[in-house]
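Chemist: Sequence and computational prediction follow.
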Amino acid sequence: MSLQKAKEKLPGFMLLLLLTCTAPLAIGATTPATRNVCNTPACITLAHMLHNYHDPSVDPCDNFHQFACGREHEHETEDIYTKKTKTINNIMKRFLKKNETSRSKSENAMRTLYKACKTLEKNSTASRNKALQDIFQDIQSIGAWPVVDDKWDESKFDLNDFLVNLVRLGRKNFGLFQMARYVNVRNFAIGPEAAWRHNVDLGKTISEILKANSVQTNNKKLLDDLAEYVNLEKALSQHKFNTVQPGYIFSERSDFVSSVNFSRLVLEMMSPDKRTLFPEVYQIMYLTNTSLFFGKNNNLETIIRNTSKRALANYLIFKFIDTSIADLTYGSPSAFCEQKVINFLPRAALRAFYRNFISKENRKKITKLTEATQVQLLKIIGATDWMSIKSKKIAMDRVSSMNMVIGYPDYFDPPGKLDGLFEHLNLSSSDTYYTVVRKINRFMREQEMDYYTGEVPYYPLFPGLMTNAMYNANDNNLMIFAPFFDDPFFDSSFPDYANIAFTSNTLAHEMGHTFSPHLMDIMTGTTEVWLTPKETEEYEKRVKCLEDQYTEYDDPEYGRIAKSCIV
């Protein structure tokens, strides 16, 4: 009987009873079962992206990559990491443009740098002229400059005084050599210059500085001085920088460059109230094993002795000018100022990004995923059948004791902890961009020294807003940078397999560095002996097998392009 006929024959209350009884059945029959589907905005965005990327015309059994990602190029004009960098720049730009006063000294330093940079962008001619005047003033603090001093007396030239005065201006790369941390270890190494600029407009820049300061000079002598500078640059650039060169403990080889008082330079880099800690730095100072120091001919000591004092004085000042101008011009115009803030104040930028824009739920989830990866690595080591129990224990102890820094170091988390480090950085709203950068450079030298002495556990120049993870061998730290577990790579609402797909390869790769049998073959030239010769041979055989899998792989789209050396 139809419902319509029932209406005609049944009294009203009977009809109501019937509807009351049958309605739940009808509803139950049409309500679908609950599905385990993620409906968050992040999941919907990811599903939309993956749907657009896949190529349904391809059989996944024939070419799974083409099936899953074959149409990505139709929707993306740049890789996901480049897009993330631009997103970070935009986020930081909005943050820095806020016209508000903060109680945080690190945030105020960031905004002062940003505003000075924007002033340079808006009024580049006037700002550049003021910078040229500031540069000339700093040159005068370095020492007498032969180019502008007709009565320059070489007997009054002291190489180490010049170098110390450059350190006071925040320099650690002098052209003759540089002083820096080499690779991911806690050392303070002295080596060749890492990057040579060869500024073809240096003569023009010097002329601009002289003009901006109403200084007259002998043009012929200037050209001769520049020619000497170029020749000295060529001689020094023959000595190559290499981050993995074994080195020598400085205290055992300091006599190889007797003309330079390196210890005095290091002391000058330290904050005045921390100089009693100099012995802590001295014991981790190295001379890199390069021809610059240990070559038979044309080494640094020979170059210094064979070069006139006038040429040395000019060289150091010309180099200072070259790098100072680089600070004013380097960078992409579209993101120049925000990128400068990120580069010059990485700790402060990371603090602002992490506290204001990172999901704490994401941090919890990436922590669990990282810990799970660590457990799996321990299982893999434990299950090996070619290592002795002793070797397994050494490897597993290192993996299990690894310290994980997820997004932001807990050391800096207490209120005021990071800002306390900025007490010695005094920036003024009236400072030009050049002056702000110079003050920050000096500040960062002191921060580096605090790291070398062990006062602060994390290197101050780590690029904290990099979309990556990094293993620090010396400190046994795995650092997972905040952008790595942020949109679009990671979200706490993603199914586990999605987060694993985006991040696990990088996590496993970096964590795998703890297992390297040559972990300490970085600066001292000594290898950490924990694998027996037989085990090492088997390890190398397995590494070669893995390399060959990639080297011999014939990619259907790109061909044989993988190189075993970068696998």
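Modeler: Right, received. Where do you want to start?
Chemist: all contacts plus neighbour counts: C-alpha atoms, from now on.
Modeler: OK.
Chemist: what separates the residue nearest to residue 424 when sequence neighbours are not counted from residue 90, distance-wise?
Modeler: Spatial nearest neighbour of residue 424, chain neighbours left out: residue 443 (7.3 Å); criterion: CA to CA, 6 or more residues apart in numbering. In this view, residue 443 and residue 90 are 26 Å apart by CA to CA, to the nearest Å.
Chemist: Also residue 262?
Modeler: 42 Å.
Chemist: Please apply the same query to residue 213.
Modeler: Distance of residue 213 to residue 90, given as CA to CA: 38 Å.
Chemist: So for residue 443 and residue 90, which residue has more residues nearby?
Modeler: Using other CA atoms under 10 Å as the criterion, residue 443 and residue 90 rank with residue 443 on top: 23 against 15.
Chemist: ok, now which ones touch the more buried one?
Modeler: Contact analysis of residue 443 by CA atoms under 8 Å, 6 or more residues apart in numbering lists 170, 424, 425.
Chemist: Pretty sure the last one sits against residue 440.
Modeler: Yes: counting by CA atoms under 8 Å, residue 425 does reach residue 440; the two are 7.1 Å apart.
Chemist: secondary structure class for residue 78?
Modeler: Following DSSP: H, G, I helix; E, B strand; the rest coil, we place residue 78 in the coil state.
Chemist: quick one: buried residues of stretch 198-213?
Modeler: By neighbour count with 16 or more other CA atoms under 10 Å, stretch 198-213 contains the buried residues 202, 203, 205, 206, 207, 208, 209, 210, 212, 213.
Chemist: Export those as CSV, with columns for secondary structure and distance to residue 491.
Modeler: Output for those, formatted as CSV (DSSP: H, G, I helix; E, B strand; the rest coil; distance: CA to CA, whole Å):
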residue, secondary structure, distance to residue 491
202, helix, 49
203, helix, 53
205, helix, 50
206, helix, 52
207, helix, 55
208, helix, 52
209, helix, 52
210, helix, 56
212, helix, 54
213, coil, 56
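Chemist: Tabulate these (a markdown table), appending distance to residue 166.
Modeler: Shown next, in a markdown table, are the buried residues of stretch 198-213 (distance: CA to CA, whole Å):
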| residue | distance to residue 166 |
| --- | --- |
| 202 | 19 |
| 203 | 21 |
| 205 | 19 |
| 206 | 18 |
| 207 | 21 |
| 208 | 21 |
| 209 | 18 |
| 210 | 20 |
| 212 | 22 |
| 213 | 21 |
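Chemist: and of these, the nearest to residue 509?
Modeler: residue 202 (43.5 Å; CA to CA).
Chemist: quick one: the closest one from residue 208, how far?
Modeler: 10 Å.
Chemist: now residue 112
Modeler: Per CA to CA, residue 112 is found 27 Å from residue 208.
Chemist: How about residue 174?
Modeler: Residue 174 sits 22 Å away from residue 208, going by CA to CA.
Chemist: for comparison:
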Amino acid sequence: MSKIEIISKNSFVTVIIILAVPIIVILPLVLLLEAGKIGGEVSENCSNHSTSSASPKPKPMCLTPECITLVHQLLNFQDPSVDPCENFYQAACGKYNEHNVIDGSRTAQKQQIVKRLIRDFLHKNQSSTSKSENSMKLLYEKCKEAKTIKVLGNQNLLQEIFMNIQKIGSWPVLDENWDGKKFNLNEMLLSLIRLGVSNFGFFEIIISSDAFVEIKPARNFPTRENLSDIISKVFLGNGFQPNITAIENDLREYENLQRELKSLERLIQTTPNRSLVNYLIFNYLKSVMLEYKRLPEEQCEGVVIDFLPRASTRVFVQNFLDKENRKYVAGMIEDVKMGFIDMIQESTWLNEESKKVAVQKVKNIKSMIGYPDFFEPPGTLDRSFKDLNIEQTDSYHTIVRKIQKFTNEQCMEFVASEIPLDPRQPILHANAFYQNTNFLAILAPVLDDPIFDTTFPRYVNLAVIGNVLAHEIGHAFDHTGINYDDAGQQRIWLTPEDSEEYGKRLRCLLRQHDEYDDPDFGRNLNGSKTLHEISADRFGVEAAWRTFKKLDLSNESEIVGFQNFNIDQLYFRTAALIWCRQRDTTDLQYALQREHPTNNFRVNGIYANMPQFAETFNCPLGSPMNPKKKCDLF
């Protein structure tokens, strides 16, 4: 073959490539735009009651990766065979399980993404001068090591546990000369605090949302399971022969004491000192067992996030979050507040004085968006870590105890207003919360795709994160929040007549929830547990809708595949996405203890109360999504 022939053939290939590349690039876009027509037709055919409205002139199209992902979710999660007026949750989310492998909703998926991002950061072998980052990496390393050991067969760990027991105080089963008259309960409790303990079995120390120290009955009393085994192992691992009979007798006293803890003061005065000592030490041993029992199931990045939430949030914010998102959401909060104010002022039953207090409460809500401003100045968080001294030679158990002690000390600084955020608050979660101090927190993972993105059209962001914001503000007026004023002070500000009417409206929602036929649990749900959540939902969807209807949509970009779709229907469809999840296989008894209603109810049960939903989808009166009896709050 001649040189000329080779060049000619190569030139021919080059020409083909040059011609093919634009086709390869343009073809998917053409198909996607064409899919817009199809998507519009499919979406319109989801319901016999839908209406479409053509745009008077072409609008910009959102073609960012985030918007394309949204199109995928809207088109693929839906079940077009279901009439939205019969079962809107199924119509919007019916095929969600065909496209997702993670149990739970999109927020659960986001939480898994956050964990992976933190894990990737921790795996990097980059040196750091940040004490908080180095603490995270060391905890992660020791957690991975701890996963490989057998707790009851590790000599070093058993000796470490024994040394901590000696720090707590003299143990009767080991001290033949133990004298109950020398026992001092306060000294033993202080020794436990130095080990980082806050749950003492008798009671636990809790920091309330309004920065008060509360002493409450201990939650999750430990059981006797495996205690006899670990006690024997600790003895043998430290050169002592266990007295099985004495240990069993002490364990029986321990169980009896658990059952009698309802009257704490009388109990402490009448219980033998030996039993009190054993109870505190056994409770410590049980906490050690639980500490290691969670490791096989728990990912170590999750352990780091749980134990060091502020440091983990700082890493996420600095490496994975666009800080401009905070400004955007700050504006949305103000818009949603106005939606609430409109709703309050248009109430047909609230007294004018009650309206004034309610409006002032909305106006005075303080907020934290993503993370506290406390995090902004370089080195600020690291300076707060100056008292946490963990070493490479420390075991996982020692590091956890040091972190717990450090966290307890930080809690006291929070109470003294020396730091602005409760160090125990799990702030690196795809979540938001409202506290009765009239404080709203939107956590950093929520300020990110798929829950929020600055490239989404405003009506999309309002449908998703706007409803999240509105729900949390709704807690300001749930059956607990209604008893706090704009300054976060507990005060009854509704008139007696208003209180009576408010109670009637809450009971309407409660009955509706208890009579709801949930596809996973039937008519077995307990509204008394979820009332604060379903009332916040009801307030929230109303306020978010009002905010949406005020938007100027004339210059908003459109979503591919939904150009000809009714914008009000698209709003509800998008809002429902956050609640899509696989079938809930939770045990009924556990489900009855949850504070949140099922995702199915949060769509069907709540939207069925909205006349605006029925009007949007032209649902016949008396259909499941347009019942004759509706529950309204304000």
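Modeler: Arrived safely. This one's a predicted model, so the numbers in the text were calculated from it and none came from an experiment.
Chemist: TM-score for this pair?
Modeler: The TM-score (TM-score structural alignment, normalised by the length of the first structure) is 0.77; 471 aligned residues with a CA RMSD of 2.6 Å.
Chemist: Hmm, residue 528 of the first structure is touching residue 515, no?
Modeler: No: in this structure, residue 528 of the first structure is not within contact of residue 515 by CA under 8 Å, at 11.4 Å.
Chemist: These two: which is more packed in?
Modeler: Each of residue 528 of the first structure and residue 515 has its neighbours counted (other CA under 10 Å); residue 515 has more, 16 against 12.
Chemist: quick one: the counterpart of that one in the second structure from residue 358 of the second structure, how far?
Modeler: Residue 515 of the first structure maps onto residue 477 in the second structure when the alignment is built from TM-score structural alignment. Taking CA to CA as the measure, residue 477 of the second structure falls 8 Å from residue 358 of the second structure.
Chemist: Quick check: which element contains residue 206 of the second structure?
Modeler: Secondary structure assigned from DSSP states H and E places residue 206 of the second structure in strand 203-207.
Chemist: Same check on residue 221 of the first structure?
Modeler: Residue 221 of the first structure belongs to helix 219-237, assigned by DSSP H and E.
Chemist: For residue 404 of the first structure, which non-adjacent residue is spatially closest?
Modeler: Per CA to CA, 6+ apart, closest to residue 404 of the first structure is residue 478, 4.8 Å.
Chemist: ok but the one you found is inside a strand, no?
Modeler: Yes: judged by three-state DSSP, residue 478 of the first structure forms part of a strand.
Chemist: how about it, what's its partner in the second structure?
Modeler: So, by TM-score structural alignment, residue 478 of the first structure is matched to residue 440.
Chemist: Tell me who's in contact with its match.
Modeler: 365, 366, 367, 368, 432, 433, 434, 472, 473.
Chemist: tell me which of these is nearest to residue 132 of the second structure?
Modeler: For those, the minimum distance to residue 132 of the second structure (CA to CA) is 21.4 Å, reached by residue 368.
Chemist: Please pull up the equivalent of the closest one in the first structure.
Modeler: When the first structure is aligned by TM-score structural alignment, residue 368 of the second structure is paired with residue 405.
Chemist: quick one: contacts for the nearest residue to its match once chain neighbours are set aside?
Modeler: Counting by CA to CA, 6+ apart, residue 479 is the residue found nearest to residue 405 of the first structure once chain neighbours are left out, at 4.7 Å. By CA under 8 Å, 6+ apart, residue 479 of the first structure lies in contact with 404, 405, 406, 407, 469, 470, 471, 472.
Chemist: Of those residues, which are reproduced in the second structure?
Modeler: Shared with the second structure under both residues aligned by TM-score structural alignment, their matches' CA atoms under 8 Å, the contacts from these are 404, 405, 406, 407, 469, 470, 471.
Chemist: mind listing which of the residues you listed are in strands?
Modeler: Counted as lying in strands by DSSP state E, out of these, are 404, 405, 406, 407, 469, 470, 471.
Chemist: ok, the first one touching residue 481?
Modeler: No: Residue 404 of the first structure is beyond contact range of residue 481, at 10.8 Å (criterion: CA under 8 Å).
Chemist: Tell me which of those two has more neighbours.
Modeler: residue 481 (24 against 16).
Chemist: can you confirm residue 215 of the second structure is in a strand?
Modeler: Yes: inclusion of residue 215 of the second structure in a strand is indicated when three-state DSSP is applied.
Chemist: what does it align to in the first structure?
Modeler: Under the alignment (TM-score structural alignment), residue 215 of the second structure pairs with residue 190 of the first structure.
Chemist: Any figure for the gap between that match and residue 122 of the first structure?
Modeler: 39 Å.
Chemist: which of these two has more neighbours?
Modeler: residue 190 (23 against 10).
Chemist: so how much does the longest helix along the first structure differ from the second structure once superposed?
Modeler: Looking only at the first structure and at elements set by DSSP state H, the helix with the highest residue count is helix 360-383. Mean deviation of helix 360-383 of the first structure from its aligned counterpart in the second structure after superposition (mean CA distance after the TM-score superposition for the first structure): 1.9 Å.
Chemist: buried set for that helix?
Modeler: Quick answer for helix 360-383 of the first structure (16+ other CA under 10 Å): 362, 363, 365, 366, 367, 369, 370, 373, 374, 377, 378, 381.
Chemist: same thing with stretch 413-422 of the second structure?
Modeler: So, applying 16+ other CA under 10 Å, buried residues of stretch 413-422 of the second structure: 413, 414, 415, 421, 422.
Chemist: Find me the equivalent region of it in the first structure.
Modeler: Mapping stretch 413-422 of the second structure onto the first structure (TM-score structural alignment) gives residues 450-459.
Chemist: any idea how far residue 131 of the second structure is from the residue nearest the centre of the second structure?
Modeler: What sits nearest the mean C-alpha location of the second structure, by CA atoms, centre = their mean, is residue 431, with 3.9 Å. Distance from residue 431 of the second structure to residue 131 of the second structure, counting by CA to CA: 27 Å.
Chemist: Which stretches in the stretch 251-400 of the first structure count as strands?
Modeler: Taking DSSP state E, counting those that start in this stretch as the test, the strands found in the stretch 251-400 of the first structure are 285-288.
Chemist: let me fix that: the stretch 451-600 of the second structure
Modeler: Secondary structure of the stretch 451-600 of the second structure by DSSP E, counting those that start in this stretch: the strands cover 558-559.
Chemist: picking up where we left off before, can you redo the buried residues of helix 360-383 of the first structure as TSV, where the extra columns are distance to residue 163 of the first structure?
Modeler: Listed next are these as TSV, based on distance: CA to CA, whole Å:
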residue	distance to residue 163 of the first structure
362	47
363	45
365	49
366	46
367	45
369	49
370	45
373	48
374	46
377	48
378	49
381	50
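Chemist: ok, so of the residues you listed, who is nearest residue 138 of the first structure?
Modeler: Distances from residue 138 of the first structure to the buried residues of helix 360-383 of the first structure, taken by CA to CA, are shortest for residue 363, at 45.1 Å.
Chemist: Great, nothing more from me.
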